[in-house]
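**Q** this one's structure only:
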C-alpha cells in the first residue's frame, strides 16, 4: 500500500471523528440560508451520487449544504481551494463535453463525467472525487432522515429507572 495515501486516508478518518456539534443528526434546516457560489453545482453532483428513488436523494435532504459547511469549517485553506478547483474543473468539463452546465445534463451524462473523475490518472482529480463521494455518503448517513428512518436512532438509548427496589 502506498504510505502517502494511507496517511491521507488515516487523517481523513481521524479528522471526521472530531466533527463539530452541528454535524450530528443534522437536517437541512440546521444550516443558515447563506449559500456559496457552487451550491447549485454541488447539489446536482450529490444528486448524481445518491439519486432520489423511493427514498429522498442527497440533494433533497440537503447534503450539498452539509458539504459546503464541512468544507468551510473543517478543511484547511489549501484543501478548500483544491475542492473548489475540483468543482470548477467538473463544471468546465461539462461545458467542454456537452455544451451545458452540469445541473442541466441528463443523469447518464452526469454519471459519465463523475466516472471519468473517478477513473482519472491525475491524482488531484481522483482525490477530489474520493473526497466528494466520501463527504456525500457521510452527510447522507449522518442526516436526521437516515438516522431516524433507516437506523432507528434514538437520542438517549436505554432508560434509567431510579425507583427500583434493590435486593
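**A** Good, I have the coordinates. All figures in this text were calculated on a predicted structure; none of them were measured in a lab. Numbers count the residues shown, from 1 in each chain.

**Q** for the rest of this, base every contact and every neighbour count on C-alpha atoms.
**A** Fine.

**Q** remind me, longest helix of this protein?
**A** helix 77-98 (DSSP state H).

**Q** in it, which residues are buried?
**A** Across helix 77-98, burial judged by 16 or more other CA atoms under 10 Å covers 80, 82, 83, 84, 86, 87, 90, 91, 92, 93, 94.

**Q** adding another structure so you can compare the two:
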C-alpha cells in the first residue's frame, strides 16, 4: 500500500472527520514537486499554545491524551512539511489572533491564563469557529485545522488506536455487522 492509499484509508476509517482542505493538503503532500525543507518555524509560545490547546481538545483521563500521543509535534510537522506557505502563515496569524482575543476577553495571554480559563477560551473558540452560529472570522479559522490535525494525529497514533479505541493487531475475518453495546469503545481496526 502506498502513502496515498494509506491516507485515503485513514480518512475513511475516521468516518470523514477531515475536511476537504485537510484531505487535499495530505494528498498534495505526496507530490514530489513540492519544495523540500521546513516551513515556517514555530516560536516557543506558539508551540506552547499548540501543546495546551491539543491537551484541552483531548485531555488525559484514564486513557492517554493528545500530548501523551505526541500530537503537538505531529501538528507542527504537518504544518511545516505538508501545508503550503499561505496556510502556514494563516495558522500562525490565527494563533496570534487567538492570543489577542484572550488578552481582550480573559485579560491575559493564553499561556498565562489559569488552566480553567484556558479550557473556557478553547471551548469558546470551538463554538465561535465550529458551532451552529459560528462567525466567519478568517483569523480564527486556523482552529479548524488545529482540531482536525489533533483528531487525526491522536486516533492514528499508537496510544490513540490501542488504548482509546478497541484494537486487534490481526483482526482476522471481516464481519460487517458487529453488535454494539452501549459504553464499548469504537474499533480502530
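**A** All right, it came through fine. Since we're looking at a predicted model, the values are computed, not measured.

**Q** any idea what the TM-score is?
**A** With the length set by TM-score structural alignment, normalised by the length of structure 1, the two chains reach a TM-score of 0.68; 137 aligned residues with a CA RMSD of 2.8 Å.

**Q** one step back: okay, and the longest helix of structure 1 goes to which residues in structure 2?
**A** Aligned by TM-score structural alignment, helix 77-98 of structure 1 falls on residues 85-106 of structure 2.

**Q** tell me roughly how far that stretch lies from structure 1 on average.
**A** Stretch 85-106 of structure 2: mean distance to aligned residues in structure 1 after superposition is 1.2 Å, counting by mean CA distance after the TM-score superposition for structure 1.

**Q** and the residue nearest the centre of structure 2?
**A** residue 150 (1.9 Å; CA atoms, centre = their mean).

**Q** surely it and residue 70 touch.
**A** No. Taking contacts as CA atoms under 8 Å, residue 150 of structure 2 lies outside contact range of residue 70: 9.8 Å.

**Q** what strand or helix carries the aligned residue in structure 1 for residue 120 of structure 2?
**A** Counting by TM-score structural alignment, residue 120 of structure 2 lines up with residue 112 in structure 1. Using DSSP states H and E, residue 112 of structure 1 maps to helix 107-118.

**Q** so what secondary structure elements neighbour the very next helix or strand once past that helix?
**A** Downstream of helix 107-118 of structure 1, the first helix or strand assigned by DSSP H and E is helix 123-141. Helices and strands touching helix 123-141 of structure 1, by 3 or more CA pairs under 8 Å, 6 or more residues apart in numbering; DSSP states H and E, are helix 39-49, helix 58-61, helix 63-74, helix 77-98, helix 107-118.

**Q** count residues in the vicinity of residue 79 of structure 2, would you?
**A** Residues near residue 79 of structure 2, counting by other CA atoms under 10 Å, number 26.

**Q** which residue is the nearest non-sequential neighbour of it?
**A** residue 88 (6.1 Å; CA to CA, 6 or more residues apart in numbering).

**Q** equivalent analysis for residue 66 of structure 1, please.
**A** Per CA to CA, 6+ apart, closest to residue 66 of structure 1 is residue 139, 6.3 Å.

**Q** now do residue 97 of structure 2
**A** residue 139 is the one closest to residue 97 of structure 2 (CA to CA, 6+ apart), at 6.1 Å.

**Q** would you mind pulling the contact partners of stretch 5-24 of structure 1?
**A** The contact list for stretch 5-24 of structure 1 (CA atoms under 8 Å, 6 or more residues apart in numbering) reads 30, 66, 74, 142, 143.

**Q** just flag the most distant two among those.
**A** 74 and 143 (17.7 Å; CA to CA).

**Q** what about the two, which has more around it?
**A** Per other CA under 10 Å, whichever of residue 74 of structure 1 and residue 143 has more neighbours is residue 143, with 22 against 16.

**Q** which residue lines up with the more buried one in structure 2?
**A** Counting by TM-score structural alignment, residue 143 of structure 1 lines up with residue 157 in structure 2.
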